[in-house]
Structures are given as C-alpha cells and as structure tokens.
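> The amino acid sequence is not available; the structure is as follows:
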C-alpha cells in the first residue's frame, strides 16, 4: 500500500516497518537501536537503514572511515534551538525541537545555508533531503551511499536497473521485496 506524505510523494507505508519486523536485525540490536536513535518512528526507521547499510571501510577512493553513529549525524542533526549549519558540502537535515521525538522545524542544511522544509514531519523532511541531491546535482555522501542507493531504488524506484548497488543493498532489497 502506498500513502502520500505531506509533500504529495507516494511512499510505501510498509517498507520501514518491514525492516524492523524482518529477521535482518536481531531483536536485541533492534531494541538497542530504538533506544539509541530516540526519534519518532519514521526517522528512527530511516536511520535504521544507516545501521543496516553501514559506511564502507576506509581505503576506498580515499574515503575516511567513520562510525555508523557518526554517519547518522550526516543524515540528521538535532538542536533544541535554531542554530546555523556547519560548512559540509553534503546536505543533511537540521531538526529543531524540544526533544528528538518532538521536532517543530526541519531544515535542509547545504553549503552553510538553511533551507526550510515545506513539510512538518520527519518523513517529509527526509523526502526533501533526498530530492535536494537531485535538484542541486549533488552526489551521495560516500558514508551514506548504501542507504541512499537503497532509498533510491527501493522506495523511489529510480534507476533500479542502472544503479550500482552493493551486495548488501541488493540483499536487503531482495529480503524486503520477496
């Protein structure tokens, strides 16, 4: 079943709950991840993809090895008060609110600028983040390439036959789609 998010984009409602419910993530790790992520269920499900498709080891194309926890910060950063973005080239979500589960503003941080998100949910903010890569012709962050490729091919169904998917991305897609 597909639903429309706040921005009018069709999103497969079941895909993220399928990830949490599948045997891909052990039960002990699932509860640990949910405690560690502390976001609303939509954002926690998206960030779970970073743990399921972690950053590649260092050494490939000069990539610097970062931890999965650090990679999560490349997707979304939380602030209790509005603050300026860092100067990273890759876009990320800046979430402003009282807690990670109670966000009242989302921004896309890009090249030192903050672009306010039109939608008010974490899912619509991620939708805008993903689309910012296409609008501004920005390649995916190397540490998040697996996650973004999975989202591109599995959720948005973009260039499924032409995208280079890692074996881990192919395996996760196959488990969810079969």
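Happy to help now that I have it. Everything numeric in this text was worked out from a predicted model, so none of it was measured.
> From now on I want contacts and neighbour counts done on CA atoms only, so please keep to that.
OK.
> neighbours around residue 93, how many?
Look at residue 93: counted by other CA atoms under 10 Å, it has 26 neighbours.
> That one should be in a strand, yeah?
Yes. Assessed with DSSP: H, G, I helix; E, B strand; the rest coil, residue 93 lies in a strand.
> Tell me how many other residues crowd residue 177.
Neighbour count for residue 177, taken as other CA under 10 Å: 10.
> Contact partners for it?
For residue 177, no residue meets the contact criterion (CA atoms under 8 Å, 6 or more residues apart in numbering).
> measure the closest residue to residue 77 other than its chain neighbours to residue 76 for me?
Of all residues not flanking residue 77 in the chain, residue 94 sits nearest, at 5.0 Å (CA to CA, 6 or more residues apart in numbering). Counting by CA to CA, to the nearest Å, the gap from residue 94 to residue 76 is 6 Å.
> A further structure is provided below for comparison with the first:
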C-alpha cells in the first residue's frame, strides 16, 4: 500500500508541477465541471492531498484526495452513439468511486436506495469525510466489509474486487482504472487498450 500511495502522489506532483498550493476552498466542495482549467483543479486537489486531517473537516482525507485527483486528470472518454465527450462535475466524478454516509446511518437503507445496477464502489462510513472508520465495497446491492479502515488499502480491495468478480470498470472511471492497472499494478500492461492520455501519464510516471 505504501508503494501505491507513493505512485499516486508522485503522479499528482509530476503533472501539476508543484508540491502544494494555498487556497481557501477545495475542489471537492464545489460543483465544478471539467470545462474549467484542469491544471488548477489538479493543484486544488493536490493541496487537499497535502493538507492535515484537521484542515479537511469538510473534505476527504489526503489519501482519497490523491485518488480523486486522478479522476480529474483522466476524465471519461467519449462514449455512446454520438461519441460526445463526457462532462462530469467534481461531485459526479467522485460519486462513481466512493459514497459517504455518517456513522449511525443504516447501511441496509443505503443498499435499498439503489435503483439500478452499478459497478463496484466504496461506501465510506464515518463522522465526516476526513474521519472514516469503515469502508465497504458495494456490489450487486451487497456491502462487503473491507479488511482495513485505511483508504488506500480499501481502494486496493475495490480494484481487486473487479478481478475477483470478473466485472468491468465503470466506464466513467475506466481511464483511471486502466492507468492504475497498467502503471501501478502492472497487469496486462502490454495488451490493455488505453487512450492517449493514459499512455502519456503512464510513460511520464514510469520514465
């Protein structure tokens, strides 16, 4: 897990060209779309990833922020009949990867609220987003407890759940998953078809 985290932080710092940035707002608390400057969005998320837990009372912790950063750096590819570019707000993008519920909220109630089949995602339970004490992998309206409360360890389990259950990636997160699969986990790197953006990021990180 330490290696995975180092790779995520290394990628973020490399592409942003900075180590941190001072700001009074974080991207995850705003409903922004991807038409805004991606470099500025990356800087804001990198700041959140570098912040202390106390500074993140209204946002995710630094580990989750590092993962979310990759979503904005590798947004969805065009899909559908019209091949129109995908446009996701920050909230929509993270919603496909992780959902937050407060401690004491019924997990069964959350599962009952699912109205359509979704690809696996993380359900984070805590007093606030920066203080998660339990993660679950939600798949087919079942919540499978993660073995560790650590964000990156839980994300590792989420990634591997796709392999165990032989399920495809969420298409809006496919670029991120393909990047992690081929660059971090180094699975089928030579045979997996990825878009130019993923190839570019993978080449920059590995060389």
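Cool, got the structure. Worth saying up front: this structure is predicted, and the values here are computed from it rather than measured.
> Looking at residue 94 and residue 76 of the first structure, which one has more neighbours?
Counting neighbours by other CA under 10 Å for residue 94 of the first structure and for residue 76 shows that residue 94 has the greater number, 26 against 22.
> what residue of the second structure matches up with that one?
Counting by TM-score structural alignment, residue 94 of the first structure corresponds to residue 123 in the second structure.
> thought that match was touching residue 101?
Yes. Counting by CA atoms under 8 Å, residue 123 of the second structure does reach residue 101; the two are 7.4 Å apart.
> Map residue 144 of the second structure onto the first structure.
Using TM-score structural alignment, residue 144 of the second structure pairs with residue 115 in the first structure.
> Likewise for residue 11 of the second structure?
Using TM-score structural alignment, residue 11 of the second structure pairs with residue 19 in the first structure.
> Is my assumption valid that its match occupies a position in a helix?
Yes. Counting by three-state DSSP, residue 19 of the first structure falls inside a helix.
> That one - nearest residue in space that isn't next to it in sequence?
Using CA to CA, 6+ apart, the nearest residue to residue 19 of the first structure is residue 176, at 7.2 Å.
> Within the helices and strands, which one has the one you found?
If you go by DSSP states H and E, residue 176 of the first structure is part of helix 167-177.
> Mean per-residue distance, that helix versus the second structure.
Helix 167-177 of the first structure: mean distance to aligned residues in the second structure after superposition is 0.8 Å, counting by mean CA distance after the TM-score superposition for the first structure.
> Correct me if wrong: residue 4 of the first structure contacts residue 11.
Yes. Shown here, residue 4 of the first structure and residue 11 form a contact pair, counting by CA under 8 Å, at 6.1 Å.
> ok, these two, which is more surrounded?
In this view residue 4 of the first structure and residue 11 are compared by other CA under 10 Å, and residue 11 has more residues nearby, 17 against 12.
> Neighbours of the residue mapped onto residue 41 of the first structure from the second structure, how many?
Under the alignment by TM-score structural alignment, residue 41 of the first structure pairs with residue 62 in the second structure. Other residues near residue 62 of the second structure come to 22 when the count uses other CA under 10 Å.
> which residues touch the residue lying closest to residue 135 of the second structure once chain neighbours are set aside?
Nearest residue to residue 135 of the second structure, sequence neighbours excluded (CA to CA, 6+ apart): residue 124, at 4.7 Å. Going by CA under 8 Å, 6+ apart, residue 124 of the second structure touches 98-101, 132-136.
> And the strands in the second structure?
For the second structure, applying DSSP state E gives strands covering 98-102, 121-128, 131-139, 142-145.
> other SSEs contacting the first one?
Contact here means 3 or more CA pairs under 8 Å, 6 or more residues apart in numbering; DSSP states H and E; on that basis strand 98-102 of the second structure packs against strand 121-128.
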